[in-house]
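> Here's a sequence, model it:
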Amino acid sequence: MKVLVPVKRVIDYNVKVRVKADGSGVDLANVKMSMNPFDEIAVEEAIRLKEAGTAEEVIVVSIGVKQAQETLRTGLAMGADRAILVTATDDVHNDIEPLTVAKILAKVIEEEEPGLVICGKQAIDNDLNATGQMLAALTGWAQATNANSLEIDGDHATVAREVDGGLQTIKVKLPAIVTTDLRLNEPRYASLPNIMKAKKKPLEEKTPEDYGVDAAPRLEVVKTSEPPERAAGEMVGSVDELVTKLKDKGVV
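Predicted coordinates:
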């Protein structure tokens, strides 16, 4: 069974994001970029399936700018077998929209015929949490989102999902789309020998036109701004004063 893992190049989660002075977007100049953390979890889970003998091949796919090659090489260094880069824009500030990503991935699935697609549940830059669900709709495959655990048994996958107030366990028929939550696993670090080996692993470059998909943006960012500063707290002298303020104002 092939396992397909989409990965996205995002601002490293340790970096403090800065908004451009003109409010046109986020400043990416000299900013460290890395693989989306949820996608790292997806890659790790796919590699574990291969190590267990459940999967035969792990393919990582990225859709975006040419610099995403670095992100794909990270996935290859972790243990993926080959990579596909779909260069959909030359502008690092142009975020490819989830529906476009899902349409391209659906075409990749037609070519590669994987038995399972594992995605991060969301990207930490836009937090949309939409691509996996859209991909399931386009392919007509079963989906299991927010996976806390994943077990493959024959032509079915059993997934424990994180839901409000607990876990929900479902069983879906393969092929399927699974999106990962934070507690699914702990991604491995790529060793230096594997980083060197990753440079020789195949990385195929494509364009949206190769798949017959129009990648032109449908959304326009009107304005980007910093979140408002948190209001200062107010000290109270007694429990009675606290209750009065909560009753009268609803806040302290």
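
> from here on, contacts and neighbour counts on C-alpha atoms
Will do.

> Compute the number of surrounding residues for R9.
Neighbour count for R9, taken as other C-alpha atoms under 10 Å: 24.

> got a list of what T100 touches?
T100 makes contacts with 213-215, as judged by C-alpha atoms under 8 Å, 6 or more residues apart in numbering.

> could you redo the last one with a cut-off of 7 Å?
With contact set as C-alpha atoms under 7 Å, 6 or more residues apart in numbering, T100 has these partners: A215.

> Distance of it relative to P6?
In this structure, T100 lies at 13 Å from P6, with C-alpha to C-alpha, to the nearest Å as the measure.

> Please list the outside residues in contact with the strand or helix carrying L72.
Assigning secondary structure by DSSP states H and E places L72 in helix 69-78. When contacts are defined by C-alpha under 7 Å, 6+ apart, helix 69-78 is touched by residues 9, 34-35, 43, 60, 62, 82-83, 85, 188-190, 194-195, 198-199.

> Another sequence for comparison is provided below:
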Amino acid sequence: MNIVALVKQVPGTDNVKMNPETGTMVRTGKDNVINPLDENALTEALRIKQQTTGTTVTAVSMGPQTAEKALKEAIALGADEGILLSSRAFAGADTIATARVLAAAVKKLENVSMILCGERATDGETGQTGPMVAAMLGIPVVTFVKEINVGENTAIVIRIVENGYEKVEIPYPFMATVVKDINEPGFPTLSGKVQARETLVKVWSEEELGLPKNELGLTGSPTRVVKIFSPKLARDTRILKHDGSGNAVGILVKLLQEKKRNCIKGCGK
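This next block holds a predicted model:
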């Protein structure tokens, strides 16, 4: 069994930067981390590898050269190899253009039985890329997965739904997007770190994937961010001190009544 774990590098929660001209996220920061839910996906792939003879795990990431760090971490945790999809042509890609590149990479790998990724990324929060990859590959997809039990020809998957859980039998190959409840990510071993240092991360561009540039990056993205702005917070603060006279309470009641009248007028009532 060959499993592909899609691993995305995202900015730390306090280090998100946007390009105001293109409306895209700046991904060249040094403080980038592996998307937490993708860590769960990788951990699940490695668990299946340990329990299923002959299973290999390939970690795949799309991003700038700095994303190689995420793949090295994946190898240190137990992945057999890492593949970085990197090119200037990929810059500024939306979820559709990103899924197009990832799907092409999976096709190039061949004989993939299972693709795992987090159900969303902490930067975009769209949850669209995994299902789009499956659609472009023409394979079934199951989302919000909390448990995977592999069989010979099918897998039994338990997913979270609004009112509980749903058990699904799904044939290979398939895509699964996982939730954090599926497992608890571990830590790399010393031997894993040595393996990661010695393993060469492959780099594929649009040439290796056979993709035309007009379908990639910002050019190939049908969705655009048209405006970026920071919300303005305005607070009118008044401090009323209690002096025992009861005046503060009276002022507060009067203030609330005034605000209520203004609200009614503003609502057109």
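
> Please state their TM-score.
Counting by TM-score structural alignment, normalised by the length of structure 1, the TM-score of this superposition works out to 0.82. Behind it: 243 aligned residues with a C-alpha RMSD of 3.3 Å.

> re earlier: which among the contacts of helix 69-78 of structure 1 count as buried?
When neighbours are counted using 16 or more other C-alpha atoms under 10 Å, these contain these buried positions: 9, 34-35, 43, 60, 62, 82-83, 85, 190, 194-195, 198.

> Take those residues and keep only those in helices.
Counting by DSSP state H, those place 43, 194-195, 198 in helices.

> about what we covered before: what range in structure 2 does the helix holding L72 of structure 1 sit on?
Aligning helix 69-78 of structure 1 against structure 2 (TM-score structural alignment) gives residues 68-77.

> Mean deviation, that stretch versus structure 1?
Between stretch 68-77 of structure 2 and its aligned partner residues in structure 1, the average distance after superposition works out to 0.7 Å, using mean C-alpha distance after the TM-score superposition for structure 1.

> Please report how far V101 of structure 2 lies from V7 of structure 2.
For V101 of structure 2, the distance to V7 of structure 2 under the criterion C-alpha to C-alpha works out to 14 Å.

> more neighbours, the two?
Taking other C-alpha under 10 Å, V101 of structure 2 and V7 do not tie; V7 has more neighbours (30 against 24).

> Isn't that one up against M62?
No: with contact taken as C-alpha atoms under 7 Å, V7 of structure 2 and M62 are classed as non-touching, separated by 8.1 Å.

> Now the longest strand seen in structure 1: buried residues?
With DSSP state E setting the assignment, residue counts place strand 142-153 as the longest strand in structure 1. Buried positions in strand 142-153 of structure 1, judged by neighbour count with 16+ other C-alpha under 10 Å: 142-150, 152.

> just stretch 226-234 of structure 1 next, same as before
For stretch 226-234 of structure 1, burial by neighbour count (16+ other C-alpha under 10 Å) applies to no residue.

> just the helices in the stretch 101-250 of structure 1 please.
In order along the chain, the stretch 101-250 of structure 1 carries the following helices (DSSP state H, counting those that start in this stretch): 131-139, 192-198, 239-249.

> just the ones in helices among the buried ones among the contacts of helix 69-78 of structure 1 now: which is nearest C119 of structure 1?
Within the set of those, V43 lies nearest C119 of structure 1; the separation is 8.4 Å, counting by C-alpha to C-alpha.

> can I assume that closest one is in contact with L4?
No: with contacts counted by C-alpha under 7 Å, V43 of structure 1 stays clear of L4, the gap being 8.9 Å.

> hmm, back to that, closest one to L128 of structure 1 out of the ones in helices among the buried ones among the contacts of helix 69-78 of structure 1, please.
Checking those against L128 of structure 1 with C-alpha to C-alpha, the nearest one is V43 at 19.8 Å.

> In contact with that closest one: list those residues for me.
Contacts of V43 of structure 1 (C-alpha under 7 Å, 6+ apart): 5, 75.

> Looking for the alignment partner of N126 of structure 1 in structure 2.
Correspondence of N126 of structure 1 to structure 2, assessed by TM-score structural alignment: G124.

> number of nearby residues for I48 of structure 2?
19.

> State the distance from it to I34 of structure 2.
With the distance defined as C-alpha to C-alpha, I48 of structure 2 ends up 20 Å from I34 of structure 2.

> Next: A67 of structure 2.
To I34 of structure 2, A67 of structure 2 is 9 Å away according to C-alpha to C-alpha.

> next one: G127 of structure 2
16 Å.
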